[in-house]
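> here are the coordinates; sequence isn't available:
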C-alpha cells in the first residue's frame, strides 16, 4: 500500500511524549478496560499527537473525522484516509475508519488513552507503531509572489466572509482584513493590541478569521527572519482565553500554528509554492477543504506573503 501523505523527510521524527504526564501514568488504572480483540494500525500519525493517559471523551463525529478529547481538553483527531492529517491526528484506512465510526455511533463506548499513547475504544486498540509524520513547517521563502497571485486569482471558491478568493488579491483589502494585519504586525513587534475581536469570527467549525490567522502563520512562522516576531506573538497569545473565544477544534489548530505546526495539506501547499509547482494536487485539495476553510486558509497564506514575507 502506498502512502500519499508525506515525503520521506517528514517521516523521521518519533512521537512527542513530552505532553505525557508521568504522574498520571503512575496513577493510571482504568476502571475496566476489556481485552482488545481488534487491533488497528494507522497509516500515519502526527509526531505531536497529544499523549495523556486516562479516560477520553467523544467530542464529535463527522464523515471524515472523529474527534476525541483528553481530560486536559486536548483534541485527538482520527482522519479517514485521503482527508489529510492534522497536528493532533492520525490517519486510518477507510474500512477501519468506517468500522470505528459505526462502533462509536452504536452506543456509549469506553474510551481510553494508554500510557503508551495507544487508544482503546471498546474492543478496538489503535496502535501508534506506524509511520510518524513531523508537522513542524520550515519554509525557505523561495516563492514567486506574482505567480502565486496569478494562481489564486483563478480560484473562485467563496471565503467565509469576503466573497470569492479571487476577489481578494488586489492588495486593497476589506477594512477587517486591514485591521487584522495591523494587529498581527503590532503584536509581532511587541506593541500592545487586542486580537480577541477576530478570534472566533466568521462561520464554520473553524471560524473564518481563525483559518486566516493559521494561514498567515503558515507562511510567517517557518521563515527564520521572523523568529523574534513569532516569539512576541506567542507571548501575546498566551494569556488569551481561546476556549472562550472560539471552537475547540479551532483552538487546537491555532495552538499548534503558534508552535509552527500545521496540517500536512497546508504544508504541501507551502512546499509546492516554494517549488513553483502550481499544479500540485494539494492546492486543489486545500481549495475543496471544508465549506470555506480551504479558501480562508489560502487567503491567510496570501496575506502572510503580501503583508509580511514579501511586503512591497
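All right, it came through fine. For clarity, every value in this text was computed on a predicted model and none was experimentally measured.

> From now on I want contacts and neighbour counts done on CA atoms only, so please keep to that.
Will do.

> Which parts of the stretch 101-250 of the chain are strands?
Assigned by DSSP state E, counting those that start in this stretch, the strands in the stretch 101-250 of the chain fall at 111-113, 119-121, 124-126, 132-133.

> before we go on, here's another structure to hold up against the first:
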C-alpha cells in the first residue's frame, strides 16, 4: 500500500472508522462527504487550501484520480490502496485587530454580479450591496438577518452572494468587538438550512467562515493587512481564485469594511 503525505491542512473533523464517499472531482480539488454531508477536500498544490481540506503535491494528486471512498483511521485516510496522511496541521483563524481599508480601485477583475471591481464606484447604490449592509446592521442590532435573498445568488460552485458573505465575515472576525459578537449571536442560518439555499461546497465555506475559519488565500490577505505589509501579492492571489470567487470575496470584504467605519 502506497503512502501519500499531504503538505498541510486542517484537523480531520471525523471520528475513527468514518467512511467518506466521493462527492465531486475537479481539476484542482477532490471533494468527499461523510454520512452527515460534512465536506472534506483534497486540494492540488498551488491553489490554496480550504479550512476543511488538505493540500496534496502535484505529483501525488494524479494518484488520487481513482479514489471513490476513504476510510478514516487514526487521523489518516485509506482508500484505493493508498494511505493518506498529513505532514502539518495548520490553523485557519483570522488575525485579531482592526484592519486598514483595502483599496480595490486598481483591480479590474470581474465580480459575478456587478461587473469589474474597479468600476463599482464608492457611494453608488447597488441592491446586492444594500442587502449586505442591511443584514450587517440588523445583525449588529441583535436581530437575526435574513440572508435567503443573498445565499445562493449568482454563478459558480460558490455563488457570488456566498463569497461576499465570506468576505464580510472575514472583515468582522478581524475586528475585536465584532469577533466576540459573532461568537455570541447567530450570523448565518444553520448548516442544514444553508444547504437548502446553495451548493454543498459553498455551504462548507460559509459554515467555516461563520466560525472564523477561512481559506489560505483569504488569510494571506488578512495577515498582510494586519501586519502593514504590501497586500498586492495576496490580493492578486485571491483574485485568481475561481472565475469570480476572489473578486466577490473582496467585494464583500470591502463592503463590510465600509460598514465598520460607520459602526465600529
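Looks like it came in fine. None of the values given here were measured: they were computed from a predicted structure.

> Please state their TM-score.
Scored against TM-score structural alignment, normalised by the length of structure 2, the superposed chains reach a TM-score of 0.92; 262 aligned residues with a C-alpha RMSD of 1.9 Å.

> Make a markdown table from the strands of the stretch 101-250 of structure 1 and add distance to residue 250 of structure 1 and mean neighbour count to it.
What follows is the strands of the stretch 101-250 of structure 1, written out as a markdown table (distance: least, C-alpha to C-alpha, whole Å; neighbours: other C-alpha atoms under 10 Å):
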| stretch | distance to residue 250 of structure 1 | mean neighbour count |
| --- | --- | --- |
| strand 111-113 | 22 | 23 |
| strand 119-121 | 23 | 23 |
| strand 124-126 | 25 | 20 |
| strand 132-133 | 21 | 24 |
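
> JSON lines for those, including distance to residue 104 of structure 1?
Shown next, in JSON lines, are the strands of the stretch 101-250 of structure 1 (distance: least, C-alpha to C-alpha, whole Å):
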{"stretch": "strand 111-113", "distance to residue 104 of structure 1": "10"}
{"stretch": "strand 119-121", "distance to residue 104 of structure 1": "8"}
{"stretch": "strand 124-126", "distance to residue 104 of structure 1": "10"}
{"stretch": "strand 132-133", "distance to residue 104 of structure 1": "25"}
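
> ok, residue 28 of structure 2 to residue 168 of structure 2 distance?
26 Å (C-alpha to C-alpha, to the nearest Å).

> Quick check: the residue of structure 1 sitting at the aligned position of residue 208 of structure 2 vs residue 50 of structure 1, distance?
Counting by TM-score structural alignment, residue 208 of structure 2 lines up with residue 256 in structure 1. Separation of residue 256 of structure 1 from residue 50 of structure 1 (C-alpha to C-alpha) stands at 11 Å.

> neighbour-wise, which of those two wins?
residue 50 (25 against 20; other C-alpha atoms under 10 Å).

> Does that one lie in a helix or a strand, and which?
Using DSSP states H and E, residue 50 of structure 1 sits in no helix or strand.

> What does it correspond to in structure 2?
By TM-score structural alignment, residue 50 of structure 1 lines up with residue 13.

> most centrally placed residue in structure 2?
Closest to where the C-alpha atoms of structure 2 average out (C-alpha atoms, centre = their mean) is residue 205, at 4.2 Å.

> Now do the same contact list for it.
50, 51, 166, 214 (C-alpha atoms under 8 Å, 6 or more residues apart in numbering).

> gap between the residue mapped onto the third one from structure 1 and residue 23 of structure 1?
In structure 1, the residue equivalent to residue 166 of structure 2 is residue 214, according to TM-score structural alignment. Noted for residue 214 of structure 1: a distance of 33 Å to residue 23 of structure 1, by C-alpha to C-alpha.

> Please identify which of these two sits among more neighbours.
Neighbour comparison, residue 214 of structure 1 and residue 23: the larger count goes to residue 214, with 30 against 9 (by other C-alpha under 10 Å).

> The more buried one contacts residue 256, doesn't it?
No: the pair residue 214 of structure 1 / residue 256 is not scored as a contact, 9.1 Å apart, by C-alpha atoms under 8 Å.

> now the helices for the stretch 51-200 of structure 1?
94-105, 145-152, 175-188 (DSSP state H, counting those that start in this stretch).

> just those helices: most buried one?
Stretch with highest mean neighbour count among the helices of the stretch 51-200 of structure 1: helix 175-188 (a mean of 17; mean count of other C-alpha atoms under 10 Å).

> ok now that one, how far from the chain's centre?
22 Å (C-alpha atoms, centre = their mean, to the nearest Å).

> quick one: secondary structure of the aligned partner of residue 267 of structure 1 in structure 2?
Superposed on structure 2 with TM-score structural alignment, residue 267 of structure 1 falls opposite residue 219. At residue 219 of structure 2, secondary structure determined by DSSP: H, G, I helix; E, B strand; the rest coil is helix.

> how many other residues sit next to residue 219 of structure 2?
Neighbour tally, residue 219 of structure 2, other C-alpha under 10 Å: 19.

> That one: what's its closest spatial neighbour, skipping adjacent residues?
Ranked by C-alpha to C-alpha, 6 or more residues apart in numbering and with sequence neighbours excluded, the top spatial neighbour of residue 219 of structure 2 is residue 94, at 6.3 Å.

> so what corresponds to that neighbour in structure 1?
Using TM-score structural alignment, residue 94 of structure 2 sits opposite residue 137 in structure 1.

> Next one: that match relative to residue 204 of structure 1, how far apart?
Applying C-alpha to C-alpha to residue 137 of structure 1 and residue 204 of structure 1 gives a distance of 25 Å.

> Look at these two and report which has more neighbours.
When neighbours are counted by other C-alpha under 10 Å, residue 137 of structure 1 and residue 204 differ, and residue 137 comes out ahead with 24 against 18.

> on that earlier part again, write the PyMOL selection for whichever of the contacts of residue 205 of structure 2 are buried.
Buried residues among these (16 or more other C-alpha atoms under 10 Å), as a PyMOL selection:
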select buried, resi 50+51+166+214
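
> OK, contacts around the equivalent of residue 158 of structure 1 over in structure 2?
Using TM-score structural alignment, the equivalent of residue 158 of structure 1 in structure 2 is residue 110. Shown in contact with residue 110 of structure 2 (C-alpha under 8 Å, 6+ apart): 116, 117, 244, 247.
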